[in-house]
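Engineer: Need a 3D model of the sequence below.
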Amino acid sequence: MAVGLGIMQGGSSLWYFQGVGKPVRGVAVEAFGQLTALGLIMMFVVDGHGLLLALFFQLIGFAIVCGLGGCMMFAQVGFRAPTMRSLVTSLRDTFPLFFSRASVVIFSTASVFLMSVLAKPQDAAVYGASDRVIGAFTAFLSPLASIMLSKLVGETSRDRLRGLNLSIIMISTVAFVYSMITVFLLFFSHTLMSFLFGAQFKEGGDVLNVLALTLPIIAANTVMGAQVLVSLRMDKYIAITLSGAAVVSLVSTFLIVPNYAGIGMASSRIITEIFIFLCYSFLILRARKAPG
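Structural biologist: From the prediction side, this is the model:
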């Protein structure tokens, strides 16, 4: 079922609607499918024993996204069977883009596996629960990013400097909004963890406090990487940066987690996100100073 979820995620038509300048339509389809899945989960899943049912409802949500989005896409462009030559050409030309997207999950996934080895099971569980809370907030960045990207690509293609100045405004605005969310989490982290996962996870509030500090940085990195650098056709540099982040994450996890468990893992996440932020900032400033 998890494999099916992965395939469905890759089958979204969101990128098509971004490419034709209609990102809101793609986001609407994504939101409809996900909200449908969320509604089903809230109605029928009452405890941890309903995990498989929850995954099945998620699968339904993604199926709606793929089915409805696919129908809308093919209604506009029609369906043509690709040739082997066109498939090979597409894979070759889009590999840097694919690799930059795949690199996003490399450092976080590798670090989680390393933590499971270095920390106690209960510490890993507490960190995982805290990370789910952060993930719920960062999930809003995906549809927001889809709308932003089309705007940035248009501005950058017409006037490079104006597009970069607009990107700085977007980065600052998104980071500010997520800073407010961070303040909220810092005040209510223990209560939130206890409410969502039970009293036994209340201690996870300390881990959530540290993870909350990453929210403004993650938000800024998402805009800088997935929007600004993509609009500048710098996918290769995104992949290089995130590959370096994987190394930073693994090293910091190995050094910190054995002594500080979940808080150490959260601290490693902060270090990694700061590394990405500094690299992206350097690339954007260099592009801003470049002629043309």
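
Engineer: make it CA atoms for all contacts and neighbour counts henceforth
Structural biologist: Noted.

Engineer: The longest helix along the chain: how far from the chain's middle?
Structural biologist: Scanning the chain for the helix with the most residues, using DSSP state H, yields helix 235-289. Averaged C-alpha coordinates place helix 235-289 at 15 Å from its chain's average position (CA atoms, centre = their mean, to the nearest Å).

Engineer: Kindly spell out which helices and strands sit in contact with it.
Structural biologist: Applying 3 or more CA pairs under 8 Å, 6 or more residues apart in numbering; DSSP states H and E, one finds that helix 235-289 contacts helix 84-118, helix 121-138, helix 160-197, helix 204-212, helix 215-222.

Engineer: Just name the most buried of those.
Structural biologist: helix 204-212 (a mean of 25; mean count of other CA atoms under 10 Å).

Engineer: got the angle for it vs helix 121-138?
Structural biologist: 50 degrees (axes from the mean of the first three to the mean of the last three CA atoms, to 10 degrees).

Engineer: what's the angle between helix 204-212 and helix 160-197?
Structural biologist: Comparing the axes of helix 204-212 and helix 160-197 via the same axes, to 10 degrees yields an angle of 180 degrees.

Engineer: Contacts made by helix 204-212 with the rest, please.
Structural biologist: Counting contacts by CA atoms under 8 Å, 6 or more residues apart in numbering, the residues outside helix 204-212 that touch it are 126-127, 129-131, 133-134, 182, 185-186, 189-193, 262-263, 266-267, 269-270.

Engineer: name the helices or strands packed onto the helix or strand containing Ser157?
Structural biologist: Using DSSP states H and E, the element containing Ser157 is helix 141-158. When contacts are defined as 3+ CA pairs under 8 Å, 6+ apart, helix 141-158 sits against helix 14-19, helix 23-44, helix 160-197, helix 215-222, helix 230-231.

Engineer: Same list, those helices, but as JSON lines with distance to Met84 please.
Structural biologist: Supplementary listing: the helices and strands packed on helix 141-158 in JSON lines, determined by distance: least, CA to CA, whole Å:
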{"stretch": "helix 14-19", "distance to Met84": "21"}
{"stretch": "helix 23-44", "distance to Met84": "28"}
{"stretch": "helix 160-197", "distance to Met84": "37"}
{"stretch": "helix 215-222", "distance to Met84": "34"}
{"stretch": "helix 230-231", "distance to Met84": "27"}
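
Engineer: I'd like the structure of this one too, to check against the first:
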Amino acid sequence: MLLITPYLSRVFDQNLWGKVIAAQALIGWITLIVDFGTSIFASNYLAVIRENKNDVKRLVSGVISIKSLICLILIPILIVYSMFDSKIPKLMLIYTYLTGITQGMSTLWFFQGFERLEKFSYAEISVRIIYLASVFIFVKSDSDSYIVFLSLIINLGLLYTLSYVNIWRNYTRFTLSISYGLEVVKQSYTIASFSLITSIYSIASVFIYSLFAASFNVSLYGNGDRLIRATIAMMGPLNQIFAPKSAIIFSRSNIEGWRNFKRMLLFYGLLGAIVTIGLYFSGSFIAEVVFGSKYAYSGNVIRNLSILLFLVAINTAMTYHLLIPAGQSVVMNKVYILASLICGISICIMVPSYGITGMVFSVIIPEVFALLCMSVFIFKWRRLNVFSV
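Structural biologist: Below you'll find the predicted structure:
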């Protein structure tokens, strides 16, 4: 989405752009709900049982069934939402729903489980390139806003439909079954619960903000939030590189694991501090270059949210390079669930009174809370001489 943001922020009216930002945030939440943690569970489980045709059929049928059921359940919920909130126009809300369920029905998990991901990845990348091209070519004014959604629905919908046909013909003759679906829910419930709750201050935060703010303010805040989130996402590859090494080191020795954690903490801390300082002093310039002069205020949002880079960097070091490899992921889960609930409550209390400033604090406070909680736990853990053996 960030690739088309500079273009769309200039093409659309500020109020319309705020509505599109809110809709895109809702799309991310719908996608997460429809997936319901099945992608993580199913891809891992499929890798184990893929030689057993009956088990594969039960799993695939269960995943498709529960996703289809969730798609149906969401319809009355969104109808009720449309009756009480008019921030997202009804037609745009329909497109939002269709885009969300289309992405949620992705077959990526299946090809991951069978280790046949290469061709599917090429196809999905190609489809997304076509989508980007269609936006730049066909979206020229406010009246073309529907293309932003419809193009993605058509392109991804066609890809996933062909994928399901491929699975049906070459792998397993899946069926719709509530009982199979419930079996999958029992296994994916924990993952889904954690993902949905923690999404409150990540994927869904802008949408929740849109419930309390004018569309114009959503565009101002949403621009800054989107850029900050994209910058934070760049830490993902670092985690993929260093996290497995940290796990291996911890498996050998707690002492070496602790020493490695201190090195990672220093590295992530310095990186986060550098990026935070850079964004703080260049926020206004970045906002005008990326989003256009009419969104100059988004520069203040970028500057104020820049501290998140440092906070997330420190928290990432503590979670990926100490708690998880040391077998304390339960602590991390509890902390982030509480942080998400704090974020949701804070948005409801602070945004109506303090607007964008309240939203900025509502996003920063949970990350500070997570940092303090994990620091206290690690300090107490350290005093127990856990890392002396």
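
Engineer: one step back: compare the helices and strands packed on helix 141-158 of the first structure and give me the one nearest Leu91 of the first structure.
Structural biologist: Taking CA to CA as the criterion, helix 14-19 is the member of these that comes nearest to Leu91 of the first structure, at 15.6 Å.

Engineer: for that closest one, packing partners?
Structural biologist: Packing partners of helix 14-19 of the first structure (3+ CA pairs under 8 Å, 6+ apart): helix 23-44, helix 51-77, helix 141-158.

Engineer: Can you lay out those helices as CSV showing distance to Phe201 of the first structure?
Structural biologist: Output for those, formatted as CSV (distance: least, CA to CA, whole Å):
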stretch, distance to Phe201 of the first structure
helix 23-44, 21
helix 51-77, 19
helix 141-158, 26
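
Engineer: Output those in TSV; the columns should cover distance to Leu97 of the first structure and mean neighbour count.
Structural biologist: TSV is the format used below for those (distance: least, CA to CA, whole Å; neighbours: other CA atoms under 10 Å):
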stretch	distance to Leu97 of the first structure	mean neighbour count
helix 23-44	19	18
helix 51-77	21	18
helix 141-158	14	18
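
Engineer: Which one, of the ones you listed, ends up nearest to Val117 of the first structure?
Structural biologist: Of all these, it is helix 51-77 that lies closest to Val117 of the first structure, at 24.4 Å by CA to CA.

Engineer: thinking again about what came up before, post-alignment, the longest helix of the first structure versus the second structure, mean distance?
Structural biologist: Here helix 235-289 of the first structure is compared with the second structure after superposition; its mean distance to the aligned residues, by mean CA distance after the TM-score superposition for the first structure, is 1.9 Å.

Engineer: just stretch 126-135 of the first structure next, same as before
Structural biologist: Here stretch 126-135 of the first structure is compared with the second structure after superposition; its mean distance to the aligned residues, by mean CA distance after the TM-score superposition for the first structure, is 0.9 Å.

Engineer: Give the aligned range of that stretch in the second structure.
Structural biologist: Mapping stretch 126-135 of the first structure onto the second structure (TM-score structural alignment) gives residues 220-229.

Engineer: Name the surrounding residues that touch the matching stretch.
Structural biologist: Among residues not part of stretch 220-229 of the second structure, those counted as contacts by CA under 8 Å, 6+ apart are 2, 18, 21, 206, 287, 291, 295, 297-299, 301-302, 305-306, 308-309, 356.

Engineer: Check stretch 238-247 of the second structure too.
Structural biologist: Contacts to stretch 238-247 of the second structure, defined as CA under 8 Å, 6+ apart, come from residues 257, 260-261, 320-322, 324-326.

Engineer: cool, stretch 39-47 of the second structure as well?
Structural biologist: Counting contacts by CA under 8 Å, 6+ apart, the residues outside stretch 39-47 of the second structure that touch it are 56, 59, 63, 108-115, 187-188, 191.

Engineer: quick check, nearest of those residues to Ile125 of the second structure?
Structural biologist: After measuring the contacts of stretch 39-47 of the second structure against Ile125 of the second structure - CA to CA - the closest member comes out as Leu108, at 12.1 Å.

Engineer: What number of residues are in the vicinity of that closest one?
Structural biologist: If you count neighbours by other CA atoms under 10 Å, Leu108 of the second structure ends up with 17.

Engineer: And for the one 3 residues further on?
Structural biologist: Applying the criterion other CA under 10 Å, we find 19 residues in the vicinity of Phe111 of the second structure.

Engineer: separation between it and Val386 of the second structure?
Structural biologist: Taking CA to CA, to the nearest Å as the measure, Phe111 of the second structure falls 41 Å from Val386 of the second structure.

Engineer: circling back to that earlier point, roughly how far is the match of stretch 126-135 of the first structure from the heart of the chain?
Structural biologist: 14 Å.

Engineer: Likewise for stretch 162-173 of the first structure?
Structural biologist: Using CA atoms, centre = their mean, the distance between the centre of stretch 162-173 of the first structure and that of its chain works out at 20 Å.

Engineer: what's the matching range in the second structure for that stretch?
Structural biologist: Using TM-score structural alignment, the residues of the second structure aligned to stretch 162-173 of the first structure are 256-267.

Engineer: Enumerate residues external to that stretch that contact any of its residues.
Structural biologist: By CA under 8 Å, 6+ apart, the list of residues contacting stretch 256-267 of the second structure from outside reads 246, 249-251, 314, 317-318, 321-322, 387.

Engineer: What of stretch 66-83 of the second structure?
Structural biologist: Outside of stretch 66-83 of the second structure, the residues within contact range by CA under 8 Å, 6+ apart are 33-36, 88, 90, 93, 101, 104-105, 178, 181-182, 184-185.
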